[in-house]
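**Student:** please work out how this folds:
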Amino acid sequence: MSNPPVSPVHDLLARSNRLGSDPRTTNYAGGNTSAKGEAVDPVTGTPAELLWVKGSGGDLGTLTEQGLAVLRLDRLRALVDVYPGVEREDEMVAAFDFCLHGRGGAAPSIDTAMHGLVEAPHVDHLHPDSGIAVATAADGPALTKEIFGERVVWVPWRRPGFQLGLDIAAVRKANPQAIGVILGGHGITAWGATSEECERNSLEIIRTTEEYIAEHGRPEPFGPVVYETPPEAERHARAAALFPVLRGLASTDRPQVGHYTDTDVVLDFVTRAEHPRLAALGTSCPDHFLRTKVRPMVVDLPPAAPLEDVVARVRELHAAYREDYRAYYERHAGPDSPPMRGADPAIVLMPGVGMFSFGADKQTARVAGEFYVNAINVMRGAEAVSAYAPIDEAEKFRIEYWELEEAKLRRRPRPRALATRIALVTGGGSGIGRATALRLAAEGACVVVADRDAEAAAKVAAEIGGPDAAVAAAADVTDAEAVARAVREAVLAFGGVDLVVNNAGLSISKPLLETSETDWDLQHDVMAKGSFLVSRETARVMIVQGMGGDIVYICSKNSLFAGPNNVAYGAAKADQAHQVRLLAAELGEHGIRVNGVNPDGVVRGSGIFAGGWGARRAAVYGVPEEKLGEFYARRTLLKREVLPEHVAGAVFVLTGGELSHTTGLHVPVDAGVAAAFLR
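**Tutor:** Prediction:
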């Protein structure tokens, strides 16, 4: 009795993860890998020859078995006989679905034909910076010959698809000695008889091109330094001042989240004489310009230029960029082209400051920046040994507005209610603040968790997710500079601020005659003054962005209800409540809505109650502290206890879009306290 065929999936995933985790090898979500082998057909009980290949939209570094498409090789190869020609090659992508083996798995990508038609058990298609540098060099064919001899073959540019798969299969058949190819303007493909050999061949191509460029390249391919780079503190201060302006401009067509990069690679590029010329040529690898757009916006002022001059200039450059992009679209669009998606830049380069990248969420913005770093590396390599010569503009348009790419966009899930919103929550390390931060993040917002307790803030930010979802900021809201610093951190993390929750608070429960000036000052400093400082600093950002915004005050039923032994807390909360009305009246012209939430006492999960307030209030009402929540619930109309999640829900309702015309409102979250009814 023979043993069942051994699946190559384990080796394929291990190889993919190794290759995808090294940025020198390929970029995020770029490239694809495959393996051919046999598995038992559950219908016939006989072996079937299959292709396992990374599916559409996956990432090699994190690839799992669920991210593979599995196809019958006999059916895939049979497509060659019905191929209608390059003018109709896009039809073949739909045909891949009829070659699938079983249910589940990922959708086959446009590169499936390359992997299936090349006669080798294992195939890698990658986008290494060094390989693309040779692929985009003006004399790429000659360089490939010089570097590799007959071991690697040059394949002229062709848009990814079925015909490219046929081309590479033909090259492989005609060159049995070759281990792979350089794809003009695009990347590399390598193959092998085993998974180990395929990976070894991929790395040989990558490392050999790296070594060739290092040994033969001229030392300053970007030209001499023409701008000095300011120190980090000065650089970041300038970035924080300009980022909201840029984000507002980049959100002209649709709201965007931002990412800031000032790595050595970026700073060196934007200080060199040749960066405007090279940036204007745009990127070449399809994976690059699909995320970075056809070219970046380049600010042409020195780092020391007055801030107001830079702001005025970026507005001019943005208007010109939009005109140029529309002209690009109109030059190449045909009757069947998808509509223009938006004319704002995805990448902005600024001498002495760095790079700003934008996308529909933080990860998209960050990845766009990472891809432009890849593009800089490609330009450096190509210019070092030749001249950078990316694919022409018409070909870029064919890919950017490719119906297959449009179909990918249509398959994306509907954005969550707070997608693209950047939220700052004070007192976010516990209680209502924590619950609010978690809820806003769950609804799609990027969240800055601000708290005097930096460790608690970091814990909540980590609970939400990585830095693409949330960051922590240490902030004492009574300190104007600390507030300004936290807002700067929010801006540098995500590009601006759209939604502010003034939640930081504390309480000291004492009768009037026992309330000291210190008690009074502390509560007013944290809640009345703290809310004022946070609102003032964030309103500055919102006004500059020009995107509107939301400011929500977590007030209290005590802003209306005269509770016993509570004069300092009640007065501070009444101050906050009137700030809502005052700021709603003042900021409305900027599209900034200001509203409040008035909770009843939140006992469970509350940092205030855990800090001694609960014991003091329990003593006032003559109930055991552990029964305080029940006591509060019994005195309400609904007989329900108020929890942090209920307050967070009210914040979401106020900011989630359905109350877009509501400002100056206070929403009670008290289960019905008649004495606190709004009048």
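**Student:** C-alpha only now, for contacts and for neighbours.
**Tutor:** Will do.
**Student:** and the end-to-end length of stretch 579-596?
**Tutor:** 9 Å (CA to CA, to the nearest Å).
**Student:** for the stretch 551-679 of the chain, what spans make up the strands?
**Tutor:** With DSSP state E, counting those that start in this stretch as the criterion, the stretch 551-679 of the chain has strands at 592-599, 666-669.
**Student:** for comparison, sequence B:
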Amino acid sequence: MSKTNYKHVSYLWDVAEATKLANDEVGLLIYRSNLLGADLRLTNYGGGNTSCKAMAKDPLTGIETEIMWIKGSGGDIGTLKRSGLAALYNDRLINLKNIYRGLEHEDEMVELFNHCIYDLNSKAPSIDTPLHGFLPFKHIDHLHPDAAIAIAAAKDGKRITAELFDNTIGWVDWRKPGFELGLELKACLDNNPGIRGIMLGSHGLFTWGDTAYESYVNTLEVVEKCAEYIEESVRKNGSVFGGKKIEGLEEQQRKEQAAKIAPVLRGLCSSERSMIGHFTDDTRVLEFINSNDLDRLAPMGTSCPDHFLRTKISPLILNLKPDADLNNVEELRSQIEPLFEAYRKMYAEYYTTCKHPNSPAIRDSNPVIILYPGVGLFSFSKDKQTARVAAEFYTNAINVMRGAEAISEYTSLPRQEAFNIEYWLLEEAKLQRMPKPKSLSGKIALVTGSAGGIGKAISRKFAEEGAVVVLNDLDQDRLAAAGAQFLKEFGRDSYATVQLNVTEGADIKNAFAQAALNFGGIDIVVNCAGLSISKPIEEHTDKDWDLLYDVLVKGQFKITQEAVSILRKQKRGGDILNIVSKNALVSGPNNAGYGSAKAAQLHLSRLNAAELGPDKIRVNVVNPDAVIADSKIWEGAWAEGRAKAYGITVAELPAFYAKRTLLNETILPEDIANACYAFVGGLLSKSTGNVLNVDGGVAMAFVR
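**Tutor:** Prediction:
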């Protein structure tokens, strides 16, 4: 089949690229894996695994022996590299059958995989290792394509598979991944010689070939046929999910409603730990949540274990009208809180009913997936990537339900089987091996003026400590450059960007709406945007005065005002930090407008701290001085004005400022960032109304 014949999958094989790897089976495995992982219709992020078997010299005997290379535990085939593979002596793996004690003891086999390791630098072998090892084929793909799982999760999927593929695809009923499933796959092949693949009930697909290319094409052909069959059934039925029940809102209205409700949802989802959110109004999601069958299908949960592990037993459905008035927060909470209480009770009953004597303790009982009919899907998890991937997996689950309902009737995993996956001791061990969360993990920060200078340094520090950040600036080019830097350093899920003029109310509202849409809300707000004007009093104009007070004082007030509305929706407290200046406390020449505006910022901080304490919102101040590096303030007239005031040249300013400090130190943006982190990092959570000077020691600026 040529690449032009595929409609439902992408043919990406490049002969020239593959030819370069002609004598490297492992290289071809990685190449094939990356191509498969690049098409989310074939598998989800982190889902599935691929393998190849090839001969290599045993380093102890020098004898050529068969080695299996397979994606290691926790990897992603789309980004797989050689370092992400596990390499095992395949004969040793097969011989583990001789000591297997049966289904009740299959988990103990995972540790024994280590005795089969060929490459001592291997990634840890995954639970699916025997599924590949027991099959004799040189190249094997185990994927979770939505189209295949739709058939695998259909009530009569076994019959459909046999008829659709004329018995060339085998079938194995649902079995939790592990050693026993590997044996069942081998038995299926032995009983059906000549088949080209095996469908795993409620789970996924195994396909293979004698070469990397044959395996790749076989996979594409099987998935293509599944997808064609489903789409033909949809066309015959004329509708999906029982047709449309409600009319959804237009896109802009959906975004507005989502931004309003997201902080309330996030606050409720964060009752046990701080969560980060994600929102999508993908057309596939809307088709499902606006349908007649939503209330029947959603509580059933997902089928594929990869989906289930990331989306939980079932979603929470909001019983709100799409265009409901969400402005009355107390009224909104009174409608939503009972839904969360009912969900937590359901989850606790699920745990109690299904748990085993050795099951891990119950985990967070809040929902991961929240569906708002007419608006979209919210997901909440420990970080942005996990929340985004959960939404992607639930979208895959929607695709599965859509396909299964089109060809037959959707079936989900039985509750006990789902529990056995979610609270699997091997999964728990994997969770326990994960790095401990950083101090700002689960936190969302917005630092005004964060495309350069102090603002960018603060944002970088927060991102390094685990927070997600909303980068913003008035200068669009500077903002784009900062975004590119954060993408390279921290990845796509660490930040969002939005243009922001702190003197424009519409910009401010939009910035916080974007924080809610991208991450669910806000935790830390740093008022850092600023400018400076240094002139003798007789040269100051009304325009100068108004600009200073609009940006520094009114801007701080308006940003704080909008931040408070979000923080109160979440009901989890928060931090507001104001980057002021030693000039708020020290009198100097040619500084009437700037110095007095900074003094206003400082006292406004005290007033806010006094007012917001009952909401657990802490307001603190960092007072820098002479932070010249990467600062737009020090470009042009301000530096010239200060140099003139002190009777020195602009070039002499850095040394001048350092020498006048008690510590004889130059102050850098990173120093201010560290001071901000000191306030929000957890050790000062009972501190508010404070001023922290970061100026190298200027005695006149001591707070008395």
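**Student:** which of the strands of the stretch 551-679 of structure 1 sits most buried?
**Tutor:** Scoring those by mean neighbour count under mean count of other CA atoms under 10 Å gives strand 592-599 as the most buried, with a mean of 26.
**Student:** elements contacting that one?
**Tutor:** strand 549-554, helix 567-587, helix 644-655, strand 666-669 (3 or more CA pairs under 8 Å, 6 or more residues apart in numbering; DSSP states H and E).
**Student:** where does that strand end up in structure 2?
**Tutor:** Per the alignment by TM-score structural alignment, strand 592-599 of structure 1 matches residues 617-624 in structure 2.
**Student:** swap in stretch 198-207 of structure 1?
**Tutor:** Taking TM-score structural alignment, stretch 198-207 of structure 1 hits residues 215-224 over in structure 2.
**Student:** before we move on, what about stretch 173-180 of structure 1?
**Tutor:** Counting by TM-score structural alignment, stretch 173-180 of structure 1 sits on residues 190-197 of structure 2.
**Student:** buried sites along that stretch?
**Tutor:** Asn192, Ile195, Arg196, Gly197 (16 or more other CA atoms under 10 Å).
**Student:** now stretch 526-543 of structure 1
**Tutor:** 526-535, 537-539, 541-543.
**Student:** I'd assumed Phe356 of structure 1 was in a strand, is it?
**Tutor:** Yes - when classified by DSSP: H, G, I helix; E, B strand; the rest coil, Phe356 of structure 1 is found to be part of a strand.
**Student:** what lines up with it in structure 2?
**Tutor:** By TM-score structural alignment, Phe356 of structure 1 lines up with Phe378.
**Student:** how about that match, what does it touch?
**Tutor:** Applying CA atoms under 8 Å, 6 or more residues apart in numbering to Phe378 of structure 2 gives the contacts Ala262, Gly277, His278, Phe279, Thr280, Ile369, Ile370, Leu371, Tyr372, Ala391.
**Student:** in TSV: the residues you listed, plus secondary structure, distance to Lys598 of structure 2 and neighbour count.
**Tutor:** Listed next are these as TSV, based on DSSP: H, G, I helix; E, B strand; the rest coil; distance: CA to CA, whole Å; neighbours: other CA atoms under 10 Å:
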residue	secondary structure	distance to Lys598 of structure 2	neighbour count
Ala262	helix	34	27
Gly277	strand	35	32
His278	strand	37	26
Phe279	strand	38	25
Thr280	strand	41	21
Ile369	strand	45	25
Ile370	strand	44	21
Leu371	strand	46	22
Tyr372	strand	44	23
Ala391	helix	44	27
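**Student:** just give me the closest of the residues you listed to Asn664 of structure 2.
**Tutor:** Nearest to Asn664 of structure 2 among the contacts of Phe378 of structure 2: Gly277, at 44.8 Å, using CA to CA.
**Student:** counterpart of that closest one over in structure 1?
**Tutor:** Looks like Gly277 of structure 2 aligns to Gly258 there (TM-score structural alignment).
**Student:** contacts only, for that match.
**Tutor:** 247, 356-359, 361-362, 365-366, 493-496.
**Student:** now intersect the buried residues of stretch 190-197 of structure 2 with the strands, please.
**Tutor:** Counting by DSSP state E, those place Gly197 in strands.
**Student:** what about Lys456 of structure 2, distance to Glu504 of structure 2?
**Tutor:** 21 Å.
**Student:** which one of these two has more residues nearby?
**Tutor:** Lys456 (26 against 13; other CA atoms under 10 Å).
**Student:** what's the match for that one in structure 1?
**Tutor:** Per TM-score structural alignment, Lys456 of structure 2 is aligned with Arg434.
**Student:** doesn't that match belong to a strand?
**Tutor:** No - read with three-state DSSP, Arg434 of structure 1 is helix and lies in no strand.
**Student:** with adjacent residues omitted, what lies nearest to it?
**Tutor:** Nearest residue to Arg434 of structure 1 in three dimensions, chain neighbours excluded: Gly428, at 4.7 Å (CA to CA, 6 or more residues apart in numbering).
**Student:** Asn192 of structure 2 now?
**Tutor:** Gly170 is the one closest to Asn192 of structure 2 (CA to CA, 6+ apart), at 7.0 Å.
**Student:** ok, the buried residues of stretch 190-197 of structure 2 vs Ile317 of structure 2, which is closest?
**Tutor:** Gly197 (37.6 Å).
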